[in-house]
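Asks: Sequence plus predicted model, see below.
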Amino acid sequence: MRHVLSYLKPYMKWMIFAWALMLVELLVELWHPLLMEKIIDDGVMKNDLHVIWKWGAIMIATSFLAFASGIANSFVAAYVGQQYGFDLRKHLFEKIQSFSLFNFGQFSTASLITRMTNDVTQMQNMVFMSLRIMLRAPLLIIFGMVMALFVHVKLALILVIAVPLLLVFLIWMMNKAATLFSRVQQMLDRVNSIMRENIAGMRLIKAWVRSTYEQQRFTETNESLMTRTMTVLRFVETITPVLLFVMNVAIIMILFIGRNEIHAGSAKAGEVVAVINYATRMTAALSIFTFITMAFSRARASAQRIAEVLITTVDIIDEEQAEGTTIQKGEIQFDCVSFRYPESEALALQDVSFSVQAHETVAILGETGSGKSSLLQLIPRLYDVTEGTIKIDGIDIRHLKQEHLRAAIGFVPQDLLLFSGTIRDNICFGMETISSEEMIQAAKDAQIHDTIMNFSQGYDTVVGQKGVTLSGGQKQRISIARALVRKPKILLLDDSTSALDVKTEANLLQALKTYSCTTFIVTQKISTAMEADVILLLKDGQLLAKGTHKELLKTNELYRKIVQSQLGKKGLDDVETSAQYDYIERK
């Protein structure tokens, strides 16, 4: 809670101002019972109309003052709450943006969304209530007892006994409710997760006719959320009846003892009324504790969840002496690189070593799970190596600033993502310096320009969420264009041509040769690998072989099997003439 509340420091002056306004309200409320005592004892009991008018006018004037202070306090409290929520969401988003892929694995997407929305809203509500009533209520109770003791000690002792017992009860309830509300937030994460999965996978749900199943799954989770929330609310709602019962018993005792004190001459009617007035005001303040307890309990649970994100240690950070060097060539060297995913015991890559010259094209082949995507993700430091080093232009990538490293890399991941917006927005992807000519050229090289121009709005065509309105091949080519427009020194294509036909892929590979960049292509197609300068063959995280197509045909049995499975026996022939190359491409 303390870490999350530290973001209130810039608004401390406004908070002090809000509390000052609240104190004005409080002073008026504490003073009014004394004024009523004077009106009754000096005015009503003595039939002095002047005293009644005098102190009545003062009560009305101070009531207006309290009213104005309350309105101003509400405006200031709302301002601080909204600004605090804005800052909290901003810092949460910045923190999430700094996460490595390992950090993202620690939190579900639905949980992060809930923390940035619902949990932040709970903190906003708590801040608003703390400036408006959360501090006012306990102060009214404390000083109400003091003022009651000042009026009549014997009568006030009843409140002195009852109120502390109720406060102990409230503190216990608050701690219990915080734990229960934390479980409610976790269940809300689950509901959001199912909603997100359904929206993202609607095509599959429709195709498999699983709407009824998904509705049942959502209903069960939603009912669990409802049941758990109702359980907590019922628990919290028991606070008010207990408070009212105890305080009403206390008021009855004050009336009974006060009557005896008046008959004995040791108390005046105005004093009894004043003590009862303090008791009723304290009862109202204690009743507010129901809402305060609920708000504070929710906020405490939410603060813990927000703090978990804010204090998460990011495992991939720039070194203090990291170089701001810009990558010039794109030479890459893997030196005894081993890698395992965090929280996994198995090595995804084991003792991989190879070097690639600048502007070479590297094809990476291997069966599923052989480590192809893992190898690509290490180059832009989406993960850090477990052992060994990766050097670019002779510099260990851990000694480079991440911003400079990744700015020189164009990366097209296996799981494609297009953002809601136009095709233009997706290709340029926030790069305001990109001209229309550069964008169009990148699209042409990616073999998507003609397709885009066939759309009614051209580059201003709006794509659906995640590009659902486009085919797989169209999404791949737009994603490639997004990488090419950066004019990268290193281009990483993770199985990004799988949905392209042979002719389109051949044209794309030919266009890529015009770029001054080192290109890595993860592929399952031998026709694609044959166009590369170097082929890396992976199996179970190990580099089995490295060489050209002709070299691997001669030296590696596994590669020959792959070639034969795709090109037949003729693919095993020594390919020397361009005519033979053309034949294999047509196949």
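Replies: Yep, that arrived.

Asks: Going by C-alpha atoms from here, please, whenever you check contacts or count neighbours.
Replies: OK.

Asks: In this structure residue 290 contacts residue 243, no?
Replies: No - with contact defined as CA atoms under 8 Å, residue 290 and residue 243 do not form a contacting pair (9.3 Å).

Asks: then this one, side by side with the first:
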Amino acid sequence: MRYVLSYLKSYRKWMIIAWMLMLIELFVELWHPLLMEKIIDNGVMKNDLHVIWKWGAVMVATSLLAFLSGIANSFAAAYVGQQYGFALRNALFQKVQSFSLFHFSQFPTASLITRMTNDVSQMQNMVFMSLRVMLRAPLLIIFGVVMALFVHVKLALILLIVVPASLAFLLFMMNKAAQFFTKVQHILDRVNSIMSENIAGIRLIKAWGRSLYEKRRFTETNQALMTRTMTVLRLIETITPVLLLVMNVAIVIILLIGRVEIHTGSATAGEVVAVINYTTRMTAALSIFTFVTTAFSRAKASGQRIANILTAPVDMLDKDKRDEQPVETGSIQFENVSFRYPETDVDVLRDISFSIGAHETVAILGETGSGKSSLLQLIPRLYDATDGTIKMDGIDIRQIRQERLRTAIGFVPQDILLFSGTIRDNICFGMDNVTEEEMIQAAKNAQIHDTIMSFPEGYDTMVGQKGVTLSGGQKQRISIARALVRHPKILLLDDSTSALDVQTEAQLLQGLKSYSCTTLIVTQKISTAMEADTIILLKDGKLLAHGTHEYLLRTNGLYSKLVESQLGKKGISDVKSTT
């Protein structure tokens, strides 16, 4: 919580202003009972209108001052709260951007969204209430007791018993509520998770006729959220009635004692009214604590969840000694590379070694689960190798600044993601200041330009969420164009041509040759592998073979079976006859 509140340091000036304005309100509120005492004892009881008008005017003037201070305080508190929320959301977003893929797996997407929205809102609300009433209420209670003792010690003694007991009850309830609100936020994460899954998978849900099942699943979780929230709200709602009961009993006792004191001449009517007035003001302040307790309890739970993100260690840092030279040629060397995903015990890649020359095209083949995508993800350091070294242009990639390394790479993942916006926005996403000519040329080489121009809005055609309005092949080619517009030194295509027909794929591979980059293509198609300079064959995370199509056809039985399964025996004999 302390770490999260440290983001308020930049707004200390405005916080001080808000607190000073609050102190003006507090001063007026504490002074008014004394003025009422003077009006009653020196004005009403003595029938002196001059005293009544004099001190009445002072009360009106100071009330106006408190009114203006309250408005200004609200503006200052709102400003700090909004700025604080802005800073927190920025910090959270930047922290999430620094996460490795492993860290993303530790925090579900729905939970991250909840923390950046709902949890930040709870912190904003707490800050606003802190500057507006959270500090004012306890100060009013403390100084109210002091002022009541100053007016009449015997009458105010009852407050020394009642007020501490009420505050202890409040602190107990606040800690209890904070525990409940932590559970509420976890259930809210589950609700958001189900919602995001349903929105993302609505096609599959409808196709499989699982709408009723998903409704039941959501209703159960939503019911749990409602039940847990009602439980904590019932707990919170018991605070005010208990406080009012205790304080009203105190007022009755003060009135009874005050009657005796007035009768014996030990107290005046004005003093009794002043003490009662302080008591009623403290009662109102304690009632405010109901809202304060709710806000603080929610904020305590939310602050801890936000702190878990902000203080999470970054596991993939640039080393102090970084190579600032840009990637020039794009040659790649794997030297005894092994890799296992964090918090697992099984190596998905084992002792992989090979070299790829600059501007070569390499096809990576293998069965499902052989480690093809994992190998590709190590090159831009989406993960770091567990053992061994990966070099680019002869330099260990861990010695290259991540931003510089990734700028040199065009990566098209297996799961294509297009952002909401236009086709133009999606293609130009990969690079700043892309010219119209560069965008069109990248689209042409990706074999998507003609398709785009067939749309009524051309490159300004809006893309639905995650590209839902486009076919699989269209999304793949737009994603490839997005990578090509960067003019990368290394192009990584993770099974990115699976939805293309043979002719379109052949044209695409021909278009890629116009780029002076090293290209790695994960594929299941022998026709694609045959166009590559080199083929890497993986099996169970190991490098089974490495060479040209003709070489592997002659020397590797598994590769021959793959070729035969796709091209038939005639295809093999045709290939062998040409070698």
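Replies: All right, it came through fine. Since the model is a prediction, treat every value here as computed from it, not as a measurement.

Asks: Would you mind reporting the TM-score between them?
Replies: Here the TM-score for the pair of chains, by TM-score structural alignment, normalised by the length of the second structure, is 0.99; 579 aligned residues with a CA RMSD of 1.0 Å.

Asks: picking up where we left off before, overlap in contacts, residue 290 and residue 243 of the first structure.
Replies: Counting by CA atoms under 8 Å, 6 or more residues apart in numbering, residue 290 of the first structure and residue 243 have no common neighbour.

Asks: how would you label residue 499 of the second structure: helix, strand or coil?
Replies: coil (DSSP: H, G, I helix; E, B strand; the rest coil).

Asks: Can you classify the residue nearest to residue 387 of the first structure when sequence neighbours are not counted by secondary structure?
Replies: Of all residues not flanking residue 387 of the first structure in the chain, residue 338 sits nearest, at 5.0 Å (CA to CA, 6 or more residues apart in numbering). At residue 338 of the first structure the chain is in strand, as set by three-state DSSP.

Asks: Please give me every residue in contact with residue 338 of the first structure.
Replies: Here residue 338 of the first structure is in contact with 347-352, 385-388 (criterion: CA under 8 Å, 6+ apart).

Asks: quick one: which of the residues you listed is nearest residue 317 of the first structure?
Replies: Among these, residue 385 lies closest to residue 317 of the first structure (CA to CA), at 13.4 Å.

Asks: Touching, that closest one and residue 334? I think so.
Replies: No - the pair residue 385 of the first structure / residue 334 is not scored as a contact, 10.3 Å apart, by CA under 8 Å.

Asks: Distance-wise, check residue 117 of the first structure relative to residue 230 of the first structure.
Replies: 21 Å (CA to CA, to the nearest Å).

Asks: again, but for residue 12 of the first structure
Replies: 36 Å.

Asks: now do residue 478 of the first structure
Replies: Residue 478 of the first structure sits 49 Å away from residue 230 of the first structure when distances are taken as CA to CA.

Asks: Give me the more crowded residue out of these two.
Replies: Neighbours per residue (other CA atoms under 10 Å) separate residue 478 of the first structure from residue 230, with residue 478 holding more: 27 against 13.

Asks: Leaving out sequence neighbours, find the closest residue to residue 89 of the first structure.
Replies: residue 116 (5.8 Å).

Asks: who touches that neighbour in this structure?
Replies: Counted by CA under 8 Å, 6+ apart, residue 116 of the first structure has contacts 89, 92-93, 306.

Asks: So which of these are in helices?
Replies: 89, 92-93, 306 (DSSP state H).

Asks: Could you single out the nearest of the residues you listed to residue 585 of the first structure?
Replies: Using CA to CA, those come closest to residue 585 of the first structure at residue 93, 47.6 Å.

Asks: separation between the closest one and residue 82 of the first structure?
Replies: 16 Å.

Asks: And for residue 155 of the first structure?
Replies: 44 Å.

Asks: Neighbour count for these two, which is higher?
Replies: Here residue 155 of the first structure and residue 82 are compared on neighbour count by other CA under 10 Å; more neighbours surround residue 155, at 25 against 16.

Asks: How about that one, nearest residue that isn't a chain neighbour?
Replies: residue 254 (5.8 Å).

Asks: buried ones in the helix or strand harbouring that neighbour?
Replies: Assigned by DSSP states H and E, residue 254 of the first structure belongs to helix 239-264. Residues of helix 239-264 of the first structure classed as buried: 239-240, 243-244, 247, 250-251, 254-255, 257-259, 261 (neighbour count, 16 or more other CA atoms under 10 Å).

Asks: What strand or helix carries residue 166 of the second structure?
Replies: Secondary structure (DSSP H and E) places residue 166 of the second structure in helix 153-200.

Asks: could you check the angle helix 239-264 makes with that helix?
Replies: Note on geometry: by axes from the mean of the first three to the mean of the last three CA atoms, to 10 degrees, helix 153-200 of the second structure and helix 239-264 are set 170 degrees apart in direction.

Asks: From the contact counts, what lies against helix 153-200 of the second structure?
Replies: helix 109-114, helix 136-151, helix 211-237, helix 239-264, helix 269-310 (3 or more CA pairs under 8 Å, 6 or more residues apart in numbering; DSSP states H and E).

Asks: mean per-residue distance, that helix to the first structure?
Replies: When the first structure is overlaid, helix 153-200 of the second structure sits 0.7 Å from its aligned residues on average, using mean CA distance after the TM-score superposition for the first structure.

Asks: Off-centre distance for that helix?
Replies: Centre-to-centre, helix 153-200 of the second structure and its host chain are 24 Å apart (CA atoms, centre = their mean, to the nearest Å).

Asks: buried set for the helix or strand that comes right after that helix?
Replies: Later in the chain than helix 153-200 of the second structure, the nearest helix or strand by DSSP H and E is helix 202-207. For helix 202-207 of the second structure, a neighbour-count test (16+ other CA under 10 Å) marks residue 205 as buried.

Asks: give me the stretch of the first structure that helix 202-207 of the second structure matches.
Replies: Mapping helix 202-207 of the second structure onto the first structure (TM-score structural alignment) gives residues 202-207.

Asks: Tell me which residues are up against that stretch.
Replies: 198, 211.

Asks: where does residue 351 of the first structure land in three-state SS?
Replies: strand.

Asks: go on, residue 543 of the second structure?
Replies: Under three-state DSSP, residue 543 of the second structure comes out as strand.

Asks: Could you tell me how many residues sit around it?
Replies: Neighbours around residue 543 of the second structure, by other CA under 10 Å: 19.

Asks: cool, and residue 106 of the second structure?
Replies: 8.

Asks: What of residue 523 of the second structure?
Replies: Count around residue 523 of the second structure with other CA under 10 Å applied: 20.

Asks: Map it onto the first structure.
Replies: Residue 523 of the second structure maps onto residue 523 in the first structure, by TM-score structural alignment.

Asks: in a strand, that's where residue 354 of the first structure is, yeah?
Replies: Yes - assessed by three-state DSSP, residue 354 of the first structure belongs to a strand.
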